[in-house]
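Peer 1: can you look at this prediction? I've put the sequence above it.
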Amino acid sequence: MSLEQGSKPEFDAYCAEVRGCQACLQSKNPLPHEPRPVFQIHPDATLLIAGQAPGNLVNLSGRPFTDPSGDRLRDWMGISSDIFYDASRVAIVPMGFCFPGYTPKGADKPPRKECALTWREQMLTYLPKIRTTLLIGGYAQKWHLEDGFKGRVTDTVENWRAYAPRHFVLPHPSWRNNAWLKRHSWFETDLLPELRRAVQSALA
């Protein structure tokens, strides 16, 4: 049920329920810290960012993409922080709402599966006006594209024209992908201009 069919108190209650979620503390593999779900949602939003999961800096701030990855993502999109953090325009719904912790090698762990299983489908019903969705990384691409996912992020992003403008498939804007970006110059020359046009159109 969308907000158009429901009510603002219902929407507010739903968001409060998600923010209070502690499902991953009950699992065999609990979070290494207290849950702090981070997302940005408003029923008037027309652009959706579907990422992976918050990093440690975002876990500390409680606000999506308050890190160098966010700076790069906003540059890719061609929008200011003011627009990016305007929930009535931009929704940010990662596959996992809480920072999942680090692997032994120091990389972020994958998004917790509990989040998408428990909350994702219902949360998206509160976003009836989305025109374009940015799918960042393999987890978001697999979930949203289903059989359209090519098995690898690189193969999927290379096929970006097949999904645009409804979806834009992107690698994660982390510094860890600097080498990937250098090897795939078409991402900057071909994909980013179309992404920026689609973002402006969705927000218009």
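Peer 2: Yep, it's here. Every value quoted in this text rests on a predicted model; they were computed, and no experiment measured them. Numbering: from 1, shown residues only.

Peer 1: going forward, measure contacts between C-alpha atoms and count neighbours the same way
Peer 2: Fine.

Peer 1: what about stretch 121-134, start to end distance?
Peer 2: Between the opening and closing residues of stretch 121-134 there is a gap of 17 Å (C-alpha to C-alpha, to the nearest Å).

Peer 1: my error: substitute stretch 121-140 in the last question.
Peer 2: Counting by C-alpha to C-alpha, you get 13 Å between the two ends of stretch 121-140.

Peer 1: this is the other structure I want to compare:
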Amino acid sequence: MKNSILDTIVSDVRKCTLCEAELPLGARPVLQVDEQAKILIAGQAPGIRVHESGVPFTDPSGDRLRQWMGIDNDTFYDASKIAILPMGFCYPGTGKSGDLPPRPECAKAWRSEILAAMPNIELILVIGIYAQKWHMSEVKQKNLTETVRNWRDYWPELLPLPHPSPRNNIWLKKNPWFEQEVIPHLQQRVALLVDG
């Protein structure tokens, strides 16, 4: 059977070394994509646990994200339902206040080409400021909180989310409306798309 365009792109991504010299642990691109996927998780970059496992969101952030989405591991890791495409494919290293930003080379080299090869995406979960700058540059608000607070402006094609990292526990406590108001709509839409 002939490889699809997406298979060819992913094969090239897995061999990518564009920014390897800048990566503390070397290149290990982590992504999950399939032409049939209806949901795209547009994240930031793998953390160290994900770098070690080679599987997206195998960390506390992933546990919270699956909880927000209302799905189990099997559904989450079914690439024909859910694509996971971080802004940077490799672990960027750690700075003073957590992981460094995603390396910009990935998005420039690969993002448009991969997205064009996934025509069935109906919902993009836009996690964090770097993904919001890429996917929502024309419509985002003055900061992450305001962008998330105005989620209905982008719904149902896009849903801006804070990062599900435990580092954002304070943000979640300060903004209880997020889990009360946004999460039920997210879970309902995810259920519709993964079952449909």
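Peer 2: Received, thanks. Everything numeric here is computed off the predicted structure, so don't read it as measured data.

Peer 1: can you pull the TM-score for these?
Peer 2: After superposition, the two chains reach a TM-score (TM-score structural alignment, normalised by the length of the second structure) of 0.96; 194 aligned residues with a C-alpha RMSD of 1.1 Å.

Peer 1: what lines up with residue 33 of the first structure in the second structure?
Peer 2: Taking TM-score structural alignment, the alignment pairs residue 33 of the first structure with residue 25 from the second structure.

Peer 1: tell me, how many residues neighbour that match?
Peer 2: 15 (other C-alpha atoms under 10 Å).

Peer 1: tell me the secondary structure for it?
Peer 2: Secondary structure, DSSP: H, G, I helix; E, B strand; the rest coil: residue 25 of the second structure is coil.

Peer 1: check contacts around it.
Peer 2: Going by C-alpha atoms under 8 Å, 6 or more residues apart in numbering, residue 25 of the second structure touches 91, 93.

Peer 1: ok, now residue 199 of the first structure?
Peer 2: 47, 77, 132.

Peer 1: the second one corresponds to which position in the second structure?
Peer 2: Under the alignment (TM-score structural alignment), residue 77 of the first structure pairs with residue 69 of the second structure.

Peer 1: burial measure for that match, as a count.
Peer 2: For residue 69 of the second structure, using other C-alpha under 10 Å, the count is 19.

Peer 1: so it sits against residue 185, correct?
Peer 2: No: with contact defined as C-alpha atoms under 8 Å, residue 69 of the second structure does not reach residue 185; the gap is 9.4 Å.

Peer 1: so residue 17 of the second structure: helix, strand or coil?
Peer 2: Judged by three-state DSSP, the three-state class of residue 17 of the second structure is coil.

Peer 1: over which residues of the first structure does stretch 151-162 of the second structure lie when aligned?
Peer 2: Stretch 151-162 of the second structure covers residues 160-171 of the first structure once aligned (TM-score structural alignment).

Peer 1: ditto for stretch 124-134 of the second structure
Peer 2: Under TM-score structural alignment, the match for stretch 124-134 of the second structure is residues 133-143.
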